[in-house]
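Q: no sequence for this one, just the structure:
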């Protein structure tokens, strides 16, 4: 429960750049490239902190990671809410991303220790659903606050809530299996370098990282630009556009649970078929967004956005779970951190790349370029080798 609630709250901040985009664009006089750079800066440092965060969690425990994860993110978001200079704004966005990037290895290690393989798909899905549920809350809450009090108050509100969660975790959260962790601490210190080398040489893990990064392109772009796209290209109001982003986020949350259940129950723990389905849907959705016209009916756009959310945002739980299962149990957080470091390169590059393409060539060519990358991701899934557990 703590992981789910913490992830939901932090994701309001992590996915807040899309809902805040039109307000920051107006207040700070920014173009699409500069808006993309805000999100990219956040995910750049998140990607760089994922691997060190995983190493910290494997060596010092989940509790330490939880406090770093929540505390660093919250304090820098609070400071960020007082900064109006764009250059300094980017710096503190990046600093808050350092904490946020620890989320995957921290939560994955904790859940991996508590649940067996037959239930991990659903459990990881529920935790990952909190990521996009937070994005859905951001699509409504941050737009509501920004319209009435401005984007800086919206950022400050999120930062304060995160710091309240930090205080709760500090006093009430303790690691499971404490004695076992203490017994294994010296061994982990001695074998850490060998285990890290084995992860780097793990070809399935590296292929998964590339697939994760390509799908991350879709996630970063959709969460940053779907609201702007619906408002600027399709002509919907900011409230309606924010609602579409919320629908996409809720669908992504549902997808993260659904894909885990499908993998556990229909494919008996096989992750590869689900990855293929997700990559195929992401490709089709990117093409659909490129071809969509403003005069097409709104009722048709809503179910389409649901599919966009389930594929472009809902993939994360299966990818993270697969990374955990491709590693040894006491090296889980480091493995997830390594994959996240590579994968979040997509979240970092995507918004900046897409924003630049949009400024120069428009939305059509930008979405079609994303479709090409999604198709490459689909092809790479054929080369992915993942373990199957006994049922």
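A: Done, it's in. Everything numeric here is computed off the predicted structure, so don't read it as measured data.
Q: only C-alpha atoms for contact and neighbour calcs from this point on.
A: Will do.
Q: can you give me the helices in the stretch 51-200 of the chain?
A: Ranges of helices within the stretch 51-200 of the chain are 62-80, 86-100, 103-114, 117-149, 151-172, 178-200, based on DSSP state H, counting those that start in this stretch.
Q: again, but for the stretch 201-350 of the chain
A: In the stretch 201-350 of the chain, the helices defined using DSSP H, counting those that start in this stretch lie at 203-232, 238-261, 272-291, 298-308, 316-325, 332-361.
Q: next, format those as TSV and append distance to residue 149.
A: Listed next are the helices of the stretch 201-350 of the chain as TSV, based on distance: least, Cα to Cα, whole Å:
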stretch	distance to residue 149
helix 203-232	20
helix 238-261	16
helix 272-291	32
helix 298-308	29
helix 316-325	33
helix 332-361	26
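Q: ok, and here's another one to check against it:
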């Protein structure tokens, strides 16, 4: 298809991509609210570092446990229905958090939030597979993945100002309002391509002819598909590698503001400003390296598998810069090393999230995404607890960052030697 023809193709798919990105943005502002409000909550309820670690990880427990069942449900009912119910429950969970009166209430609300947000990323990954040809999958995936990073750029300061000005309960009231607004937006605008009356025939043909994932259920059934995929080496290579990414991501997501307050002796507002810097870097590398650069190189004729694998592994290697943060007590240098680490990890993340729809047999993308995100979030649940335990025992983040670096190295080995070439798994017989 020549460039003149491409210019005439409508761009409704990019509106859907933006909608999914806004959803993930709000999704992560919901999640990080506790990190920002943690000093006030810990002081008010006299909680230990270990108890705060439990609160930080409570979300990840229910979120992780539901990933595989949610992936199967999405493959069965589609992203439209599942996405609507999930978005509605985000607001409910945040509202309950705002009215909690102690450790038990907040813990319950965080578990509920994990249940509510479990479908968010698998829905976005599957919907992106439906709506975008393979040649645009990198940037389309980067839009919603970068939103997770950008949430820390605008979400942390926004929630911090609200918490400092009005108290921690109003911080969660803010996230509840944002969640309900998104629910109505998703309810109004999202449909799968073949059900979207505003999608033109020419754009639908462009999407489908470009290798978009086929809509519909797996012919073998959800349970059979799960059993089949669990036997695939490629699935486990992806899963282990992405879980290593998830450990470091959740460590920074939950403990970075606390690290700056405790180790660098900053106020809540100052720590929020400093903490935003690595997430700005991560947002940029996510969009331009993990998104635009990959699509650009593939469009120029470079091998698709090699391009995606190179960005994936190189990004993980840059993540090892977390070791640099163990060697300084200067906040400027600490943020420098953490920015390099997060920037590298962010460039790799869209590749990871694009892989389920690229390697899945028909009807299996949601299930692969569920398997991948299940193990990823088990590591996400472990990261804040392990970090809290290490910090409590040593009064230092040095060993916590060292553990994250070792786990990243294991993930790199899995991507390179276990996952293999990025290509579709054959359909189950």
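A: That came through, no problem. All figures in this text were calculated on a predicted structure; none of them were measured in a lab.
Q: can you pull the TM-score for these?
A: TM-score of the superposed chains, computed with TM-score structural alignment, normalised by the length of the first structure, equals 0.91; 382 aligned residues with a Cα RMSD of 2.2 Å.
Q: ok so, going back, and the helices of the stretch 201-350 of the first structure as JSON lines, adding mean neighbour count and distance to residue 83 of the first structure?
A: Below are the helices of the stretch 201-350 of the first structure laid out as JSON lines (neighbours: other Cα atoms under 10 Å; distance: least, Cα to Cα, whole Å):
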{"stretch": "helix 203-232", "mean neighbour count": "24", "distance to residue 83 of the first structure": "21"}
{"stretch": "helix 238-261", "mean neighbour count": "26", "distance to residue 83 of the first structure": "24"}
{"stretch": "helix 272-291", "mean neighbour count": "21", "distance to residue 83 of the first structure": "35"}
{"stretch": "helix 298-308", "mean neighbour count": "17", "distance to residue 83 of the first structure": "34"}
{"stretch": "helix 316-325", "mean neighbour count": "26", "distance to residue 83 of the first structure": "32"}
{"stretch": "helix 332-361", "mean neighbour count": "25", "distance to residue 83 of the first structure": "21"}
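Q: now do stretch 293-303 of the second structure: distance from first to last residue.
A: By Cα to Cα, to the nearest Å, the extent of stretch 293-303 of the second structure from end to end equals 13 Å.
Q: that should have said stretch 353-371 of the second structure, apologies.
A: Taking Cα to Cα as the measure, stretch 353-371 of the second structure stretches 12 Å from start to finish.
Q: contacts for that stretch next, please.
A: Stretch 353-371 of the second structure is touched from outside by 67-72, 74-75, 122-123, 125-126, 129, 137-138, 141, 145, 213-219, 225-226, 229, 235, 239, 422-428, with contacts defined as Cα atoms under 8 Å, 6 or more residues apart in numbering.
Q: one more: stretch 241-255 of the second structure?
A: 32, 35, 56, 316, 342, 345, 349, 352, 372-373, 375-384, 387, 404-405, 407-408, 410-415.
Q: report the contact partners of residue 245 of the first structure.
A: 136, 139, 223, 226, 227.
Q: which position in the second structure pairs with the third one?
A: It stands for residue 223 of the first structure. The alignment partner of residue 223 of the first structure in the second structure, by TM-score structural alignment, is residue 253.
Q: same check on the second one?
A: In the second structure, the residue matched to residue 139 of the first structure (TM-score structural alignment) is residue 156.
Q: now do residue 52 of the second structure against residue 386 of the second structure, distance only.
A: 12 Å.
Q: same question for residue 203 of the second structure.
A: As judged by Cα to Cα, residue 203 of the second structure and residue 386 of the second structure stand 48 Å apart.
Q: one more: residue 263 of the second structure?
A: 17 Å.
Q: likewise residue 284 of the second structure?
A: For residue 284 of the second structure, the distance to residue 386 of the second structure - Cα to Cα - is 29 Å.
Q: now do residue 339 of the second structure
A: 22 Å.
Q: quick one on the thing from earlier: got the contacts of residue 245 of the first structure as TSV, with distance to residue 215 of the first structure columns?
A: Shown next, in TSV, are these (distance: Cα to Cα, whole Å):
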residue	distance to residue 215 of the first structure
136	19
139	21
223	12
226	16
227	19
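Q: chain neighbours aside, what residue packs nearest to the aligned partner of residue 145 of the second structure in the first structure?
A: Matched by TM-score structural alignment, residue 145 of the second structure corresponds to residue 128 in the first structure. Closest residue to residue 128 of the first structure apart from its sequence neighbours, by Cα to Cα, 6 or more residues apart in numbering: residue 317 at 5.5 Å.
Q: just checking, the one you found touches residue 258?
A: No: in this structure, residue 317 of the first structure is not within contact of residue 258 by Cα atoms under 8 Å, at 9.7 Å.
Q: neighbours of the closest residue to residue 331 of the second structure other than its chain neighbours, how many?
A: With sequence-adjacent residues excluded and distances taken as Cα to Cα, 6+ apart, residue 331 of the second structure is closest to residue 264, at 6.1 Å. Other residues within reach of residue 264 of the second structure, judged by other Cα atoms under 10 Å, total 15.
Q: just the buried members of the contacts of stretch 353-371 of the second structure?
A: 67-72, 74-75, 122-123, 125-126, 129, 137-138, 141, 145, 213, 215, 217-218, 225-226, 229, 235, 239, 422, 425, 427 (16 or more other Cα atoms under 10 Å).
Q: and residue 240 of the first structure, which of the helices of the stretch 51-200 of the first structure is closest to it?
A: helix 117-149 (10.2 Å; Cα to Cα).
Q: all set, thanks.
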